[in-house]
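# coordinates for the following, if possible.
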Amino acid sequence: MTDQAERINAFIKLGKFFREYSEYCKKPEAISFNKDLGQRTQEVITLAGHKNGWFTAENILFAMESWGELLTSENLKEWLSDYPIERPNRKTVALIMAGNIPLVGFHDFLSVLLSGNRALVKLSSNDAVLLPFIANYLIEQSPALKNEITFTDGKLEHFDAVIATGSDNTARYFEHYFSHKPHIIRKNRNSVAVLTGKESKEQLTALGEDIFRYYGLGCRSVSKVFVPKGYRFDPFFEAIYDYNPIINQAKYANNYDYNKAVYLMSEFKILENGFLMLKEDPSYSSPIATLFYEEYDSIDGLKHHIKTNKEKMQCVVANGLFEDEVDFGKTQKPALRDYADGVDTVEFLLKT
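Okay, here's the model as predicted:
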């Protein structure tokens, strides 16, 4: 069994690798990097993109770079300092991963291993390349981890707890199937932004990152904005214009054309700028290339509405309105303590 210090050190080395590879991709002539490892990493990124057209090299590199910023000695030790992990009650934890964005289940994987447990991983077919590559890198740094990480395509067996992520429909199945085991079951969530009309151009441009990163496929992606009655969207469209190259991605463009045709045939009123459609809608989960919006009468009334529907939201982007709000442009940069659905994964693992 690997001790915690050795596990932490393996992830610190992984973070260093992510940072160096990201820098190497930006300035290959300016940084000395292991060419063999660089070639293997490039092949994995290319393969992941072939298996899932939404996994562009840019978005995979963004995920790696983001994790590289988090996986430092200081960050990991500060995060784990709140938990009594010295003598963990070691368990095998089944992880049923989603596959909507690159490395979406990595935080669960990290939490399981650094809490002293074994990871039994069932990958989504949409993201079945990146994590095994990363696991192999970790094992190279700490060979004892080979016995702590297992990937399976078949039926999950011989586990003590489960963390499963899926849609609202699969969540019902998970809750029934895993009812006899300690579990965290995650359902659909979306993120929203609250605009007041006083936002700067820089804030609205940053909101574009929250909307367009990963093509809006993540639970931390902003899929809806709340705006005051009579809000004019011209400044918003102007501020996000630099994101227009997204329409050159074929899968995104196909979704844009299809959803636009559906809206027009259904005679829905939409606003659009050639790469994003705005549709007034009370729902939270908007289709690709569409951003829902809803008008509000008062901030107090909106706060009550958001509090009432909190279980549907992963992040609320705003400026000085909510205690747990996220700054514009920061939804895809969560900290280690930003747990999905607000459920402390490490605490769950230690108490199970």
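# can we go C-alpha only for contacts and neighbour counts from here?
Noted.
# other SSEs contacting the helix ranked longest in the chain?
Using DSSP state H to assign secondary structure, the helix with the most residues in the chain is helix 4-26. In this structure, helix 4-26 packs against helix 57-70, helix 73-80, helix 106-114, helix 130-141, with contacts taken as 3 or more CA pairs under 8 Å, 6 or more residues apart in numbering; DSSP states H and E.
# next up, for comparison:
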Amino acid sequence: MSDLTQRIKAFAKLGDFFSEYSKYAKKKSHMDENQLGWFKKFDETLSLAKHHNGWFTPENILYSFDRWAELLSQNQLQDWLSTYEMDKNTRKKVALIMAGNIPLVGFHDFLCTVISGNTALIKLSSNDKVLLPLVAEYITEIEPCLTDQISFVEGKMEGYDAVIATGSDNTSRYFEHYFGKKPNIIRKNRNSAAILTGKETKEQLSALGEDIFRYYGLGCRSVSKIYVPKDYNFDLLFNALYPFKYVIEQHKYANNYDYNKAVYLMSLYKVLENGFLMLKEDKSYASPIATLFYEYYDSLDNLKNRLTHDADLLQCIVANGVLANEVPFGTTQKPSLGDYADNVDTVDFLLKT
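Below is the predicted model of the structure:
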């Protein structure tokens, strides 16, 4: 059985590897002879991941690796865990039902489970089947003590003590039925929004493009809705987002753009578009791919009240000087170790279960 120090060191080494591999894959460094075999394995797996799921481009997978490389340092891991009484954990088997909407989307649950000394029983999404098993293979080679803490399950989940399941509003009902009798975190659909006042700089609006287009808008932290004041000049936004026009070169994104545009035209919806993004006035939070919903507001105070009321539907809100818990432009896909999905503290749940 590993101790906390070993586990922290193992994940810190994984972070170093993510950084080294990403630089190599982007041709920014030469192949490390010591990592030759692993670099080749990751090359093959990135190719396989894209074959399984066309949304998983090498660029987006490497972006995920880079984000984790930034977080998985020994100091950051120690600081994060220092607020918990880690020695109070009683080892348990935790069923992790993974989503597959963006690369390694379930890694934070995996990290929380393993680093806290528990065993992860992992049920992968069919959309993300190859990345985490390779990551697990790497980390167990550098720290063999972790081997008995990581298990991938193909069939029925059995012998678990707690459950962390991520899915849609529909699958959450299934999860409640099957896993509701055990301690659980069951996550549903969430979206992210942005509040514009009209005073944003071009740099801020351009940074918002990262929040909108990263992972093609498929993440729960992807901005799918914006709130704008009356008479907002959308040209400001379209001009700032122009550098992201490359998204239309991805065939799945382009197909969605064409399909949704046709639907809107046939339905006689009024839509603003620039060739790679459509803006549609809509009260919903969840917009289709290649579409950004917008809604006008009269009063920021009224808008704040509404967003507070809808807090369970929102993962994060991008703004500048509007909300106490706002996220800066361009940073929705850069959560910290302590930014928990649905604002439910996963480590605390695991320690107290």
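# sorry, back to before: could I get the helices and strands packed on helix 4-26 of structure 1 in a markdown table, plus columns for mean neighbour count?
A markdown table is the format used below for the helices and strands packed on helix 4-26 of structure 1 (neighbours: other CA atoms under 10 Å):
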| stretch | mean neighbour count |
| --- | --- |
| helix 57-70 | 19 |
| helix 73-80 | 14 |
| helix 106-114 | 20 |
| helix 130-141 | 17 |
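# looking at those, which is nearest to Lys91 of structure 1?
Ranking those by proximity to Lys91 of structure 1 (CA to CA) places helix 106-114 first, at 9.0 Å.
# contacts for the following helix or strand past the closest one, please.
Sequence order places strand 118-122 as the next helix or strand after helix 106-114 of structure 1, per DSSP states H and E. Judged by CA atoms under 8 Å, 6 or more residues apart in numbering, the contacts made with strand 118-122 of structure 1 from elsewhere in the structure are 90-97, 109, 112-113, 147-153, 156, 159.
# now list the buried members of those.
In these, burial by neighbour count holds for 90-97, 109, 112-113, 148-151, counting by 16 or more other CA atoms under 10 Å.
# follow-up on the earlier one: dump the helices and strands packed on helix 4-26 of structure 1 to CSV, plus distance to Ala340 of structure 1.
Conversion of the helices and strands packed on helix 4-26 of structure 1 to CSV gives the following (distance: least, CA to CA, whole Å):
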stretch, distance to Ala340 of structure 1
helix 57-70, 16
helix 73-80, 15
helix 106-114, 9
helix 130-141, 19
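# the helices in structure 2, which residues?
According to DSSP H, the helices that structure 2 contains are 4-25, 36-52, 58-71, 74-81, 107-115, 131-142, 169-179, 202-213, 234-241, 251-266, 300-309, 346-352.
# including distance to Ser284 of structure 2, could those go into JSON lines?
Output for those, formatted as JSON lines (distance: least, CA to CA, whole Å):
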{"stretch": "helix 4-25", "distance to Ser284 of structure 2": "37"}
{"stretch": "helix 36-52", "distance to Ser284 of structure 2": "30"}
{"stretch": "helix 58-71", "distance to Ser284 of structure 2": "27"}
{"stretch": "helix 74-81", "distance to Ser284 of structure 2": "35"}
{"stretch": "helix 107-115", "distance to Ser284 of structure 2": "28"}
{"stretch": "helix 131-142", "distance to Ser284 of structure 2": "33"}
{"stretch": "helix 169-179", "distance to Ser284 of structure 2": "15"}
{"stretch": "helix 202-213", "distance to Ser284 of structure 2": "16"}
{"stretch": "helix 234-241", "distance to Ser284 of structure 2": "19"}
{"stretch": "helix 251-266", "distance to Ser284 of structure 2": "15"}
{"stretch": "helix 300-309", "distance to Ser284 of structure 2": "12"}
{"stretch": "helix 346-352", "distance to Ser284 of structure 2": "28"}
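# about what we covered before: of all the buried ones among the contacts of strand 118-122 of structure 1, which two lie farthest apart?
Counting by CA to CA, the most remote pair of these is Arg90 and Met97, 21.1 Å apart.
# what's the burial count for the residue lying closest to Lys51 of structure 1 once chain neighbours are set aside?
Leaving aside its sequence neighbours, Lys51 of structure 1 sits nearest to Asn126 (CA to CA, 6 or more residues apart in numbering; 6.9 Å). Neighbours of Asn126 of structure 1 under the rule other CA atoms under 10 Å: 19.
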